[in-house]
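*Asks:* Sequence and predicted structure below; questions after.
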Amino acid sequence: MEITYKQITPDTPSLIDLFNHSDYFPIKEKHDTKRIAKMFEKANLVISAWHNETLVGISRSLTDFCYCCYLSDLAVRDDYKRKGIGKKLVELTKEKAGDQCKLILQSSPGAMEFYTSIGMDRIDSAFIIQREI
C-alpha cells in the first residue's frame, strides 16, 4: 500500500470524514463545518496523507518556522493505523517547521503512549486556559 504525503489542506468534507473514521475529532460540535474549515484555513502548516483519493491522515500546525511549532491536530483513519502514518506525519511536520523549531503538542489521554513510542519527550511545564465551546 502506497501512502502519498502532501502539504495541502483537504476540503472540509474529506476532513470531517477522516475525523469520523478515527478516534479523534478536534471539536465537540461535529457538525460545525464552518469552524473546521476556519481551523484549517488559518493553520500555516498542514500535511495530509493519502491512499489513492482517500484522505487517511492529517497533521495541522501553527508555526513561526524559526522557534516553535504547535502541532494542534493529528489524526489517522482507524483502518490505516499501525502503518507508520502518524509517525511520518509528525516527522514531516518537524522537517517542514525546520531544525530551529521545537515541536509542541497537547496529547489526548489515549495517545500518550504513541507519542513516547515515536521518541517525543513528555513535559510537565505547560499551562492551558480551556476554550468555552
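*Replies:* Happy to help now that I have it.
*Asks:* CA atoms for contacts and neighbours, from now on please.
*Replies:* OK.
*Asks:* Tally up the residues packed near L89, please.
*Replies:* The local packing count at L89 equals 24, with neighbours defined by other Cα atoms under 10 Å.
*Asks:* what's it in contact with, if anything?
*Replies:* With contacts defined as Cα atoms under 8 Å, 6 or more residues apart in numbering, the neighbours of L89 are 47-49, 57-59, 74.
*Asks:* Out of these, flag the one nearest to Y80.
*Replies:* Distances from these to Y80 were compared by Cα to Cα; the smallest belongs to G57, at 8.4 Å.
*Asks:* what about that closest one, which SS state?
*Replies:* Assigned by DSSP: H, G, I helix; E, B strand; the rest coil, the conformation of G57 is strand.
*Asks:* Surely C68 and C101 touch.
*Replies:* Yes - under the contact definition of Cα atoms under 8 Å, C68 touches C101, with a separation of 4.5 Å.
*Asks:* could I get the contacts of L89 as a markdown table with neighbour count and distance to I123?
*Replies:* Compiled in a markdown table, the contacts of L89 are given as follows (neighbours: other Cα atoms under 10 Å; distance: Cα to Cα, whole Å):
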| residue | neighbour count | distance to I123 |
| --- | --- | --- |
| I47 | 22 | 25 |
| S48 | 25 | 27 |
| A49 | 26 | 28 |
| G57 | 27 | 25 |
| I58 | 28 | 24 |
| S59 | 23 | 21 |
| L74 | 23 | 18 |
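*Asks:* this is the other structure I want to compare:
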Amino acid sequence: MNTIYAREDHLGADEYIDVVAKSGLNRPIEDRGRIERMLAHANLILTARQDGRLVGVARSLTDFCFCCYLSDLAVDKACQGQGIGKRLIEETRTAAGGAQTTTLLLSAPTAMSFYQGIEMPQADNCFLYRRQK
C-alpha cells in the first residue's frame, strides 16, 4: 500500500483521536478540549496516510534549529510493521532542522523495543517531572 507523508499544521482532533485510539498510545483522548490544545500548540505535525486515511502521526514541539521534542508517535496497529513509525521520525528530524537539531522523545515502556529496533540512540542523562493527571 502506498503511504503519503506530509506536514499537516491543522490536523483535526477527530482524526488524531482515531489514530491514537487505534495505535494503543496512552493519551487523554476522552478529553477533547485537551487534545485540541495539544494539537493547537504543537508546531510540527507530520502524518502518514493510506488512501487518504490517517494511519500515523508524529506531533512535536521544536525551535527548528536546536531542539525538537517528539511528543507523540502513533501508528494504527493494523499498519504497524510497515516502517511508518521509523519514517515519521525521519520526516520529523528533517523538518525540525536535520543534523543541527537534537530530537528527543520519552518512550512508553511497551515501545522501547521499537526504538531499539530502529537503532535510535538511547540517552542516560534525562530528568523529568511526571504528569500528575
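*Replies:* Perfect, I can see it now. Not measured: the values here are computed from a predicted model.
*Asks:* what does E113 of structure 1 align to in structure 2?
*Replies:* Across the two structures, E113 of structure 1 finds its equivalent in S113 of structure 2, going by TM-score structural alignment.
*Asks:* For structure 2, which segments count as strands?
*Replies:* Remark: strands of structure 2, listed N- to C-terminal, are 4-7, 44-50, 53-62, 67-75, 102-104; assignment by DSSP state E.
*Asks:* quick one: contacts for I47 of structure 1?
*Replies:* I47 of structure 1 makes contact with 5-9, 58-60, 89, 92-93 under the criterion Cα under 8 Å, 6+ apart.
*Asks:* Relative to G110 of structure 1, how far out is it?
*Replies:* 22 Å (Cα to Cα, to the nearest Å).
*Asks:* S48 of structure 1 too?
*Replies:* Distance of S48 of structure 1 to G110 of structure 1, computed by Cα to Cα: 22 Å.
*Asks:* measure F25 of structure 1 to L15 of structure 1 for me?
*Replies:* Taking Cα to Cα as the criterion, F25 of structure 1 is separated from L15 of structure 1 by 10 Å.
*Asks:* Most widely separated two among the contacts of I47 of structure 1?
*Replies:* Maximum pairwise distance in those, criterion Cα to Cα, is 14.7 Å, between T9 and L92.
*Asks:* gap between the two ends of stretch 87-105 of structure 2?
*Replies:* 15 Å.
*Asks:* tell me which residues in that stretch are buried?
*Replies:* Within stretch 87-105 of structure 2, the residues that count as buried by 16 or more other Cα atoms under 10 Å are 88-89, 91-93, 95-98, 101-104.
*Asks:* For the residues you listed, give me CSV that also has distance to Q132 of structure 2.
*Replies:* CSV is the format used below for the buried residues of stretch 87-105 of structure 2 (distance: Cα to Cα, whole Å):
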residue, distance to Q132 of structure 2
L88, 29
I89, 27
E91, 31
T92, 28
R93, 29
A95, 31
A96, 29
G97, 32
G98, 33
T101, 29
T102, 27
T103, 25
L104, 21
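*Asks:* residues touching the nearest residue to M1 of structure 2 once chain neighbours are set aside, list them.
*Replies:* The shortest distance from M1 of structure 2 to any residue other than its chain neighbours is 7.0 Å, reached at Q50 (Cα to Cα, 6 or more residues apart in numbering). Applying Cα under 8 Å, 6+ apart to Q50 of structure 2 gives the contacts 1-4.
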